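# please work out how this folds:
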Amino acid sequence: RIHGLGWGVLVMALSTYPYVFLLSTESFSICGRRQLEACRCLGVGPWESFRRIALPMALPAIGAGIALMGMEVVNELGAVQLLGIPSLSAGILQAWQLEGNPAGAVGLALVTLIIVTGLLIGERKLRRRSRRWSEGLTGGESPNWTLTGTRALAAQALGFIPPFLSLGTPLIWACLNLDQLQTGLQPELLLLTLRSLGLALAAAGLALAAALLLAITKRWTTAPWLHSLTFLAGLGYAIPGAVLALALLIIGGPWQLSPILLLLWGYSDRFLAVAKGGLDAGLERMSPSLDEAASGLGCRWPDVLRRIHIPLLRGPLAVGALLVFVDTVKELPLTFALRPFDFDTLSVRVFQYASDERLAAALWPALMILGLGLIAAAALIPGLDHTTET
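Below you'll find the model as predicted:
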């Protein structure tokens, strides 16, 4: 039976490892090429080159991914509830809605905030200790070490197991329940998909724009208060979706803001850290001499942003867009609380059907969430390779 803490750890690991995988892949793909080539010319082996060159230069991106994983696990609601695991998010909702205890809900929210603040502080310290500047985007291919025999088989197996478990399991489950797929197909599935797609695209655009503004401002300004502001802006991911929804309802009520506008506001605030983490790590790799050289040649800051920073940040921008898009599609507490009347999304409908044990009806919305994520990945991940060839 799939139930309990052990299964919860496995499910959360398989659903959150892309945070580290995508950010670290983007970082490994562009940084330290010349250093690795120098190591190879000096006779340094692949493992030693990885430990001494590639890994230290990718630590900011890896730290950002681990921090995002931790925040996602702390704020998870749907999976842990279905697996019967007590969690902070579930406790906040129970204290607020079922027990009518706002003070208890606020106390649990503060505990969540402290945990995630600790994750962010640790990630920033790791980034500061591992600060390395790379040459940016360079031509040519990265040094390759050809694997043969058992090493090649082991590498292929390690690369195959995680996606097989995370993507293959639901597909195998669907294939074993084809009869239920035929009976569970609902006419409103297309409408639910379009709603989720529209919200995810809008949220990704807003979050990326805000994250880019904050990251560039932090790089160009040395004011301590501004650095503190950009740090606090990333704490939106620490606020449980239900608490953030309540705050937005209190703020937007007197102004009579549209529920859709509140939803987009909540998505942008909540997932700002997801987009900003990769951008901060990308900017950490850029030497300040790039900005100084451009300014010395008479370029104004819009030209520096357009001609230097954005081309060098194409990888982090693509990864941030993908992560925000996928997170928005599967976001549950915020959507559940703020959605207008009769405005369900795929994630809300999956949770409703699964809670009622209507697995046949939940299959199609769940597969559509998986499909949207795969389409977004297929559209954006190839861009990581193109940036290395620019």
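# can we go C-alpha only for contacts and neighbour counts from here?
Will do.
# longest helix of the chain?
Among the segments of the chain that qualify as a helix by DSSP state H, the longest is helix 189-220.
# show the secondary-structure elements that that helix is packed against.
Secondary-structure packing of helix 189-220 (3 or more Cα pairs under 8 Å, 6 or more residues apart in numbering; DSSP states H and E): helix 224-233, helix 259-270, helix 272-284, helix 314-330, helix 346-355, helix 359-380.
# and this one, please, so the two structures can be compared:
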Amino acid sequence: MRRFTSAFRAFPLVFLALVLTLPVLAVFAAWLPWGSGDADAGAILREMASTVLPGYVWTTVWLGLMVAVGAAVVGTAAAATVTLFDFPGRRTLEWVLLLPLAMPAYVTAYAYTDFLQFSGPLQVWLRETYGLEGRLLPEVRSLGGAVWVFVFSLYPYIYLLARTALGERAAHLMEAARLLGAPLSRRIAAVALPLARPAVAAGVALVLMETLADFGVVSYFGIQTFTTGIYKAWLSMDNRIAAAQLATFLLVLVVLLLQLEIRAQRRMRFVTNGAGRASSAEAQPLQLRGWRSVAAWLVCVLPVLMGFVAPVLFMLRPLAADWSVLPWSRFLEWALNSVRLGGITAVLAVVIALALAFAVRRRPDAVTRGVVQLVSLGYAVPGAVIVVGLLLPVGWLQAAAPDWGLASLITATAVGIVWAYLVRFSAVALQSVQSGYARIPVSLDDSARMLGTGSWALMSRVHWPLLKRSTAAAALLVFVDVMKELPATMVLRPFNSDTLAVVAYQLARDERLGEAALPSLALVAVGLVPVIMLSRTLRSRSR
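Next up, the predicted model:
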């Protein structure tokens, strides 16, 4: 009887895990005999393997390697500069370096293209001023242009983790090395960088996952990566099995990167454990003067300039030049669609996160922990994989029961797109809620249980008042992520319900970059909210 009761209690959690992991399971099921019954899928994969697939792999590998190296150099240099040295403006630059997090990578791509392309204002001005002809700057829509965009859009992931790792012990240990007579270059190479290595590895894994999951930049620049190959197999070749089988390769690579990130996070916790605040506070950052101060300032300012200030200025130019060309009449409709989808998903994600976190708090058994780990994997799954994995089982069920109308329920309403959002972003809400629970002493639960408090009363009267801030932060983070999400939104959105992200992409693809500036800037403004919250949190912790 006890086993039956335990299984009955675990059923809702297991069912929730299946719902949120169904797209991933469906992608792998495409290789099973009953799932890969489409004879054309094998022929398409063989044809792609002999023609375009090696190019997809080669381009994806080169893109990932160059972005990883570039973001690691930029992020680590900025983190080391603001942590180990003191110079004018350091306190301001500590949070200013986070601003590129508010810029979706595809928005940065539109901005640079509008300003630097052959018909852009910079090349036109150079030709008119100096009497030159032809192309004067390298082509923006290229692999190098994509690397530039990704490096200056994603380096804050590495900057944040490296700054945290260095702030724990680096200043104290570098001071000890200085007293032992080590020069500055050796202190950085032998003390600071080894301390930051696990954090940099974790940040690089996150950067690579974001790069592999991207669709907006590579599609707009015409770069043939694995993600674009998945969409071509699905939309151009009209074969869902081939798309799903391609998606498995991308998913396996993302899982490997996720394991790398988890291992690096564990090593980072091991490195930072044991360092007290007092010992770190005793060793102050090294004061820089003269040209060294200028160099440190440039190291921190250039990433912000390239990743945030310049793209924003490029997008403000068409707004200032001619307001009449901007799509003001439909902007409110697009914004409302984005807000509606973001609000619905944020509420549902927070409810799921609260239920899972409370279940782990009350009964941290193997089933509950397994469900939480499965849900936490969703954020690492690329949007292209989620789209394919969501529509694939729907196609199977539609073929088996055509009268049920499941396909129209998923694609013609907001059910499918909200489902995809929950698969990817429930992990964001769960992480925030779990961090809130970590600050609630277990003794409160024991006291409430001794007073005869039930589960619902414990949640509503004890936990909820202490979780309001964490819950609000979780809802905000999910809301902003949904507003910026592009791949799943573009495929699964209901008819005539475009969002700001989709409209910005479509206008840029149609070379209407001036009109794309308005929805793009709106996305940046929304993205600034969590960045400001994060910067305030980091500043309060550093005091």
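# TM-score for these two?
Taking TM-score structural alignment, normalised by the length of structure 1 as the basis, the two superposed chains have a TM-score of 0.75; 374 aligned residues with a Cα RMSD of 4.6 Å.
# quick one on the thing from earlier: most tightly packed of the helices and strands packed on helix 189-220 of structure 1?
Among those, ranked by average contacts under mean count of other Cα atoms under 10 Å, first place goes to helix 272-284 (a mean of 27).
# hmm, back to that, relative to residue 16 of structure 1, which of the helices and strands packed on helix 189-220 of structure 1 is closest?
Comparing these by their distance to residue 16 of structure 1 (Cα to Cα), the top pick is helix 314-330, with 10.2 Å.
# what's downstream of that closest one, the next helix or strand?
Using DSSP states H and E, the helix or strand that follows helix 314-330 of structure 1 in sequence is helix 333-338.
# ok, residue 118 of structure 1 - how many residues close by?
Look at residue 118 of structure 1: counted by other Cα atoms under 10 Å, it has 13 neighbours.
# with residue 383 of structure 2 instead?
Residue crowding around residue 383 of structure 2 was assessed by other Cα under 10 Å; the count is 25.
# ok, now residue 88 of structure 1?
The burial count for residue 88 of structure 1: 20, using other Cα under 10 Å.
# now the aligned residue in structure 2 for residue 170 of structure 1: how far from residue 526 of structure 2?
Under the alignment (TM-score structural alignment), residue 170 of structure 1 pairs with residue 311 of structure 2. In this view, residue 311 of structure 2 and residue 526 of structure 2 are 16 Å apart by Cα to Cα, to the nearest Å.
# same check, this time on residue 375 of structure 2
The value you get for residue 375 of structure 2 to residue 526 of structure 2, if Cα to Cα is used, is 26 Å.
# now do residue 265 of structure 2
From residue 265 of structure 2 to residue 526 of structure 2 the distance is 29 Å (Cα to Cα).
# for residue 339 of structure 2, same thing?
Taken as Cα to Cα, the span from residue 339 of structure 2 to residue 526 of structure 2 is 10 Å.
# and residue 435 of structure 2, how far is that from residue 428 of structure 2?
11 Å.
# what sits against residue 409 of structure 2?
415, 416 (Cα atoms under 8 Å, 6 or more residues apart in numbering).
# tell me which element it is part of?
helix 406-411.
# mind listing what's buried in that helix?
Buried residues in helix 406-411 of structure 2, counted by 16 or more other Cα atoms under 10 Å: 406, 407, 410, 411.
# again, but for stretch 223-234 of structure 2
Residues 223, 224, 225, 226, 227, 228, 229, 230, 231, 233, 234 are the ones in stretch 223-234 of structure 2 that count as buried (16+ other Cα under 10 Å).
# among those residues, name the ones in helices.
Of these, the ones assigned to helices by DSSP H are 226, 227, 228, 229, 230, 231.
# switch the helices and strands packed on helix 189-220 of structure 1 over to JSON lines; also include distance to residue 51 of structure 1.
Converted to JSON lines, those look like this (distance: least, Cα to Cα, whole Å):
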{"stretch": "helix 224-233", "distance to residue 51 of structure 1": "30"}
{"stretch": "helix 259-270", "distance to residue 51 of structure 1": "34"}
{"stretch": "helix 272-284", "distance to residue 51 of structure 1": "19"}
{"stretch": "helix 314-330", "distance to residue 51 of structure 1": "23"}
{"stretch": "helix 346-355", "distance to residue 51 of structure 1": "41"}
{"stretch": "helix 359-380", "distance to residue 51 of structure 1": "29"}
